[in-house]
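> Model the following, please.
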Amino acid sequence: MHADAIRSAAITLAARRLSGETGPLLSGEQAPQTLDDALAIQHAVRELLGNGVGGWKCGMPGEGRVVLAPIYASTVSYSAPCLAWVRAGVVRTEPELAFVFAEGLPARGQPYSRDEVLAAVSGVRLALELIDSRFDAEPKPSFLQSLADGLVNQGLWLGPVVDKAAALAADRLAIRVQQGDRDELLDGVHPAGDPLAPLLWLVEYLRAQGEGLLPGQAVITGSYAGVVNLLPDAPATLQFGALGVLEVSFSAR
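Predicted structure coming up:
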């Protein structure tokens, strides 16, 4: 893609992210045709917003796919109520574990070992990724369009710190959702089978790009239960198996 087309696409997506409005898919010269195109648009959105990166979402790569997107610092919440875009009367969330880095992992020439990555993780928190797209509901965007847009991330709620060793072993987690009259038990499974594996991939991917993880950043690596819709203006409780309990409430942006 030409640099002007990348910037034009990024302006469109950045404006929608700020306003909360959705719109049609990127088209014509603005539409990404390759992974490099999509990642270039994603990076240009970062530059236009001028918002620090508070963390990353990632997943294991697949054929022709890389799964990563920045989580902007201003959208990371620790205290209620958490502000979110409300769609069709609900806030879309995904229950995850967040790996938090106190010291960071700066870019360097040689790869980081698993032990080095684990040593840099200062804590693991229960988390909810806040989900939202800058595209209209129909037609469904392609993976490249979604990647350019930041893989439907609108923010992150960080809950309590949990036992690190137990979190690393949590390939499965029963997620109990309670809100009002709702009391639902979900059979949670990590999509990678190992909550640490996508993080190890992300560290190496960023390192190869000359970028590192910064102090204070949090990384989420996949939802245990897909999308969980929660109501705004009503407290909700999510129990992550034996790891702990996350309490949250949302208000509309």
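> hey, let's count contacts and neighbours off CA atoms from now on
Noted.
> Gly222 reaches Glu96, doesn't it?
Yes - using CA atoms under 8 Å, Gly222 is in contact with Glu96, at 6.1 Å.
> What are the boundaries of the helices in this structure?
In the chain, the helices defined using DSSP state H lie at 3-19, 35-49, 114-120, 143-148, 164-168, 197-208.
> out of these, nearest to Leu186?
Closest approach to Leu186 among these (CA to CA): helix 164-168, 17.7 Å.
> Identify the residues contacting the nearest residue to Gly150 once chain neighbours are set aside.
Leaving aside its chain neighbours, Gly150 sits nearest to Ala69 (5.0 Å; criterion: CA to CA, 6 or more residues apart in numbering). With contact set as CA atoms under 8 Å, 6 or more residues apart in numbering, Ala69 has these partners: Gln42, Trp56, Lys57, Cys58, Leu147, Gly150, Leu151, Asn153.
> contacting residues for the residue nearest the centre of the chain?
Nearest to the geometric centre of the chain sits Lys57, at 3.5 Å (CA atoms, centre = their mean). Residues in contact with Lys57 (CA under 8 Å, 6+ apart) are Val67, Leu68, Ala69, Pro70, Ile71, Val219, Ile220, Thr221, Gly222.
> Next, the second sequence, to be compared with the first:
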Amino acid sequence: MVHAEAAAAALLKEHDDRTPFHSIRADYSIDDLDDAYEIQASLVRRLRERNNADIAGYKIGLTSPRMQTMCGIPHPIGGSVLRNRVHASGGEALLSDFVHLGVECEIAVRIGRDLSDGYLPSTVGEMAEAIAGIAPALELVEDRQADYKSLDMLTLVADNSWNAGVVLGEFRESWPDLEAVEGVVERNGEVLDRGHGRDVMGHPFVPLLWLCRHLAKRGNALRAGDIVMTGSMTPTYFPSSDESIRFSLGSLGAVEYRFKARD
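Purely as a prediction, here's the structure:
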């Protein structure tokens, strides 16, 4: 039987102590994903209490082949985003505040109406009817110097799928064909990588269909106003010095954040 409360307390202490990421599955009898998400729920509750922060929405990770290959995990994972970790484009983060900060470039959506067991979309078209806005976004991930060659999926999920915050661009109430939209990642004005909406499970709304069912299985649901990160179009980038990361989505605009090595 999983020791969820003890595992969540241990993960929180490891973050406080800046302990490098490692598997805790044997220490706390974590046998499967259900166990891992039970620990995640306890960890998120502790973080909410510590920060006096509500859940602003959710992240979906590992939604592109390149991200799944990077982490060696062949399916999506989910996590919660706390409201105190939601940032506006144009701000900055201090790298020394993190053990090892990564940046992922994504399409964020704002949910327009409650989605519960009574109404769970089953197609991309039905999902689109529940979306109030689309924005370019960056996810901040704290991998605590994880070794990707021996990455333990269950500990990763238990650790709230590594979410350390999100940076949001301006939300647009209409959008072009998201399969074809190109995302361009730039570092200090120089192109680093490119991706397309279709790289995210064929369409960025497909992960949302997965999330609806994931939440329903755990007695939860997407609500109007929730922000959801649909997954990175390109592999995680790890800033190492003073640099500005910009992610643009054509007519959908851009999001930008600066990362500083020191004050």
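> that older thread, out of the contacts of Lys57 of the first structure, who has the most neighbours?
Using other CA atoms under 10 Å as the neighbour criterion, Ile220 leads the contacts of Lys57 of the first structure with 29 neighbours.
> ok, it touching Cys58?
Yes - using CA under 8 Å, Ile220 of the first structure is in contact with Cys58, at 6.4 Å.
> Please enumerate the shared neighbours of the two.
With CA under 8 Å, 6+ apart as the test, Ile220 of the first structure and Cys58 both reach Leu199.
> aligned partner of the residue nearest to the centre of the first structure in the second structure?
Aligned by TM-score structural alignment, Lys57 of the first structure pairs with Lys59 of the second structure.
> and that match, how far is that from Leu140 of the second structure?
Per CA to CA, to the nearest Å, Lys59 of the second structure is found 11 Å from Leu140 of the second structure.
> Which neighbours do those two have in common?
Common neighbours of Lys59 of the second structure and Leu140, using CA under 8 Å, 6+ apart, are Asn163.
> picking that back up, right, and the pair among the contacts of Ala69 of the first structure with maximum separation?
Pairwise distances across these peak at 13.9 Å for Gln42 and Cys58 (criterion: CA to CA).
> between those two, who's got more neighbours?
Gln42 (27 against 21).
> How about that one: what's its closest non-neighbour residue?
Nearest residue to Gln42 of the first structure, sequence neighbours excluded (CA to CA, 6+ apart): Ala148, at 4.7 Å.
> Same check on Thr93 of the first structure?
Counting by CA to CA, 6+ apart, Leu130 is the residue found nearest to Thr93 of the first structure once chain neighbours are left out, at 4.7 Å.
> Distance check, the equivalent of Leu151 of the second structure over in the first structure against Arg207 of the first structure.
Counting by TM-score structural alignment, Leu151 of the second structure corresponds to Pro141 in the first structure. The gap separating Pro141 of the first structure from Arg207 of the first structure is 29 Å, by CA to CA.
> Between those two, which has more neighbouring residues?
For Pro141 of the first structure versus Arg207, neighbours defined as other CA under 10 Å are more numerous around Arg207 (20 against 17).
> correct me, but the more buried one touches Pro111?
Yes - using CA under 8 Å, Arg207 of the first structure is in contact with Pro111, at 7.3 Å.
> what's the residue nearest to Gln42 of the first structure in contact with, if anything?
Contacts for Ala148 of the first structure (CA under 8 Å, 6+ apart) come out as Pro32, Asp37, Ala38, Leu39, Ala40, Ile41, Gln42.
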